[in-house]
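>>> The sequence isn't on hand, but the structure is:
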């Protein structure tokens, strides 16, 4: 605590519901322990452009329930260069900021890693709706985004059953199928298509025909965006089955909305741990959750882990959706 006097905080990459709850936890924990806090607007881009503001207790009042991030977010190519990072450190030191909390995904964590290599203390908090960081069971925003998808599936199923249609719902997840898998399971989807599992068009069509033969005339297909284009898939299904088919691409609606209780609590716990780590003299670490316990580990170790897809749940969905 003798070395950490002022903590900076930024959000980077795609926004995620619960980021504001994490910001609130960092600011209030830091102030509780006698530290100053500076918010850095628009991520690493704002850091390089020196867009900083000192925060107080009122700065984070009434934000725990708000989606998005009050600090804004953006992507910054300049910060990927050593010159850009040195400029960032120079600005931090100019404002007497001696540590940094970064909320974001793997790209944001790489930035934290590089800052730590330059000798600047940095801690990462996982904020991404994709849930694609393998070292932690959950990332901030995943639960809210999943529930947004589930709500959409329910509404689409109502009209799908009324008109006896097949509906393809495209959700986010370029490299990680967790949103599609768990929202599809909870929403009762008949078919779930994810990047981690190879599935043939004939298998999808055979399943549709089988369900139709037993009298079910409507069906929900959840497609992760990383697998392919929903429109192309729809054309292939129509060609092979003559199904009355509609497509819904949920897009950025998945990023918005008030965070669930789970995400608010998770973000608060992670934010508080990040401050504890800095005050304990720790750096180059990221916060996560395993078996409902808040953990932390080195950034290098976290980034080197390989993600394991939940194949057991995926196989269970196939059984339950016969």
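Great, that's in hand. Please read all numbers here as calculations on a predicted model, not as lab measurements.
>>> CA atoms for contacts and neighbours, from now on please.
OK.
>>> quick one, what contacts the residue nearest to residue 24 when sequence neighbours are not counted?
Leaving aside its sequence neighbours, residue 24 sits nearest to residue 60 (CA to CA, 6 or more residues apart in numbering; 5.2 Å). Neighbour list for residue 60: 20, 23, 24, 27 [criterion: CA atoms under 8 Å, 6 or more residues apart in numbering].
>>> Among these, name the ones in helices.
Cross-referencing the contacts of residue 60 against helices under DSSP state H gives 20, 23, 24, 27.
>>> So of these, which two are at opposite extremes in space?
20 and 27 (10.5 Å; CA to CA).
>>> Let me see the ranges of the strands in the stretch 201-322 of the chain.
In the stretch 201-322 of the chain, the strands defined using DSSP state E, counting those that start in this stretch lie at 219-224, 245-249, 285-290, 293-298.
>>> Could you list every helix and strand in contact with the last one?
Right, the one you point to is strand 293-298. Judged by 3 or more CA pairs under 8 Å, 6 or more residues apart in numbering; DSSP states H and E, strand 293-298 is in contact with helix 261-279, strand 285-290.
>>> ok, now with 7 Å
When contacts are defined as 3 or more CA pairs under 7 Å, 6 or more residues apart in numbering; DSSP states H and E, strand 293-298 packs onto strand 285-290.
>>> How many neighbouring residues does residue 61 have?
10 (other CA atoms under 10 Å).
>>> who touches it in this structure?
Applying CA atoms under 7 Å, 6 or more residues apart in numbering to residue 61 gives no contacts.
>>> do the same with residue 290
Residues in contact with residue 290 (CA under 7 Å, 6+ apart) are 136, 137.
>>> this is the comparison structure:
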């Protein structure tokens, strides 16, 4: 084990339910191993502004059940420059940080990788994003909670859809990946699911609606990932209304409601495991890696691979979605 005196922890990029649980695990994991934890506020901006504070076990009491991140998060343009990263390094060195745990997504990991390459600060990434699009882990912190939030919202919208013979287009997050749309669409019984990974989505939708009409369906739920190639959910709704005047098309964009809320049990446990694993990786002298889970086991992936590669949609799950929407 490497002798470390201080470990810094920060959250960066978009917030995700379970980040607080991960912070808590890093802080208490550090203390358990005799290392002093240092909290950095507002991500890399906090490193540049020298907004650092030594914390203790009580500092992270009663936060495991809270969504968001009590350390706050920010996208820092200054940190994208070499001068900004040099300033962040000087503050980290002045604070005697021997390592850094970065909780966030691929943009946050890019910053960690550059900081390590340019200045030699050991960095460990913990995947915190609701999109579940980080390579090297089956699940990212916040994904499970977001799925439950979306399913609950769709269930409520369906009540209105069936009461008024309406066609609801529900846009969910997923600019580059359709994990949220595919899984929530299946779980909520959507008639159609449109995701970025799918070709000819509009044609498929039109064919599906025709089949639904012949099957006697009077209302439908269409789940659309924001990155779908159809041209946007509002344009999609207008196109469908022209072709199917019997439907009254409505659009609901769930937006940032998907990021909020109390983290699920799954996310709390996942965040706790990965936070502890990040601390123990630094203690072993490891750096430049992300900790994740594969087949329920903690695994480590080089940050470069986590950033450059992407999780792929399960083709079998797409087939399941096609089968159960008949």
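All right, it came through fine. The shown structure was predicted, so the numbers you read here are calculated from the model rather than taken from an experiment.
>>> Neighbour count and distance to residue 2 of the first structure added to the contacts of residue 60 of the first structure, as JSON lines?
Formatted as JSON lines, the contacts of residue 60 of the first structure follow (neighbours: other CA atoms under 10 Å; distance: CA to CA, whole Å):
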{"residue": "20", "neighbour count": "28", "distance to residue 2 of the first structure": "28"}
{"residue": "23", "neighbour count": "30", "distance to residue 2 of the first structure": "23"}
{"residue": "24", "neighbour count": "25", "distance to residue 2 of the first structure": "23"}
{"residue": "27", "neighbour count": "26", "distance to residue 2 of the first structure": "18"}
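>>> Quick check: of those residues, which lies closest to residue 67 of the first structure?
Out of the contacts of residue 60 of the first structure, the member with the shortest distance to residue 67 of the first structure (by CA to CA) is residue 20, at 6.9 Å.
>>> Could I get the buried residue list for stretch 90-110 of the first structure?
Within stretch 90-110 of the first structure, the residues that count as buried by 16 or more other CA atoms under 10 Å are 91-92, 97-106, 108-110.
>>> Give me the subset of the residues you listed lying in helices.
In helices, judged by DSSP H, the following of those are found: 91, 92, 106, 108, 109, 110.
>>> I would like the residues contacting stretch 37-46 of the second structure, please.
Identification of contacts with stretch 37-46 of the second structure by CA under 7 Å, 6+ apart yields 6-12, 27, 30-31, 47, 51-55, 71-74, 76, 79.
>>> Pick out whichever of the ones in helices among the contacts of residue 60 of the first structure sits closest to residue 262 of the first structure.
Closest approach to residue 262 of the first structure among these (CA to CA): residue 20, at 13.7 Å.
>>> Return the distance of the aligned residue in the second structure for residue 247 of the first structure relative to residue 32 of the second structure.
Residue pairing (TM-score structural alignment): residue 247 of the first structure is matched to residue 251 of the second structure. Residue 251 of the second structure sits at a distance of 50 Å from residue 32 of the second structure (criterion: CA to CA, to the nearest Å).
>>> do residue 315 of the second structure as well
43 Å.
>>> What segments of the first structure are helices?
Along the first structure, counting by DSSP H, helices occupy 19-32, 43-48, 82-94, 106-117, 142-163, 178-186, 201-213, 230-241, 261-279, 299-304, 311-320.
>>> Which stretch among those helices approaches residue 292 of the first structure most closely?
helix 261-279 (9.3 Å).
>>> That closest one vs the second structure, average distance?
Compared with the second structure after the fit, helix 261-279 of the first structure shows a mean deviation of 0.4 Å (mean CA distance after the TM-score superposition for the first structure).
>>> quick check: that helix aligns to which part of the second structure?
Using TM-score structural alignment, the partner range for helix 261-279 of the first structure is residues 265-283.
>>> what residues does that stretch touch?
Residues contacting stretch 265-283 of the second structure (CA under 7 Å, 6+ apart): 1-4, 18-19, 21-23, 25-26, 29-30, 64, 99, 101, 124, 126, 141-142, 144-145, 291-292.
>>> Can you give me the buried ones in that stretch?
Of the residues in stretch 265-283 of the second structure, 266-283 count as buried by neighbour count, 16+ other CA under 10 Å.
>>> Would you mind measuring from the residue most central in space within the first structure to residue 82 of the first structure?
Note on the first structure: the residue nearest the mean C-alpha position is residue 128, at 1.7 Å, using CA atoms, centre = their mean. Remark: distance between residue 128 of the first structure and residue 82 of the first structure (CA to CA) = 25 Å.
>>> For stretch 119-135 of the first structure, measure first residue to last.
24 Å.
>>> whereabouts in the second structure does it align?
Counting by TM-score structural alignment, stretch 119-135 of the first structure corresponds to 120-136 in the second structure.
>>> and the matching stretch, which residues are buried?
Buried residues in stretch 120-136 of the second structure, counting neighbours by 16+ other CA under 10 Å, are found at 121-136.
>>> can you check stretch 54-74 of the first structure too?
In terms of neighbour count (16+ other CA under 10 Å), stretch 54-74 of the first structure has its buried residues at 55-56, 60, 63-73.
>>> between those residues, which is nearest residue 148 of the first structure?
Set against residue 148 of the first structure, the nearest of the buried residues of stretch 54-74 of the first structure by CA to CA is residue 67 (12.3 Å).
>>> wait, that closest one sits on residue 257?
Yes - under the criterion of CA atoms under 7 Å, residue 67 of the first structure makes contact with residue 257 at 5.1 Å.
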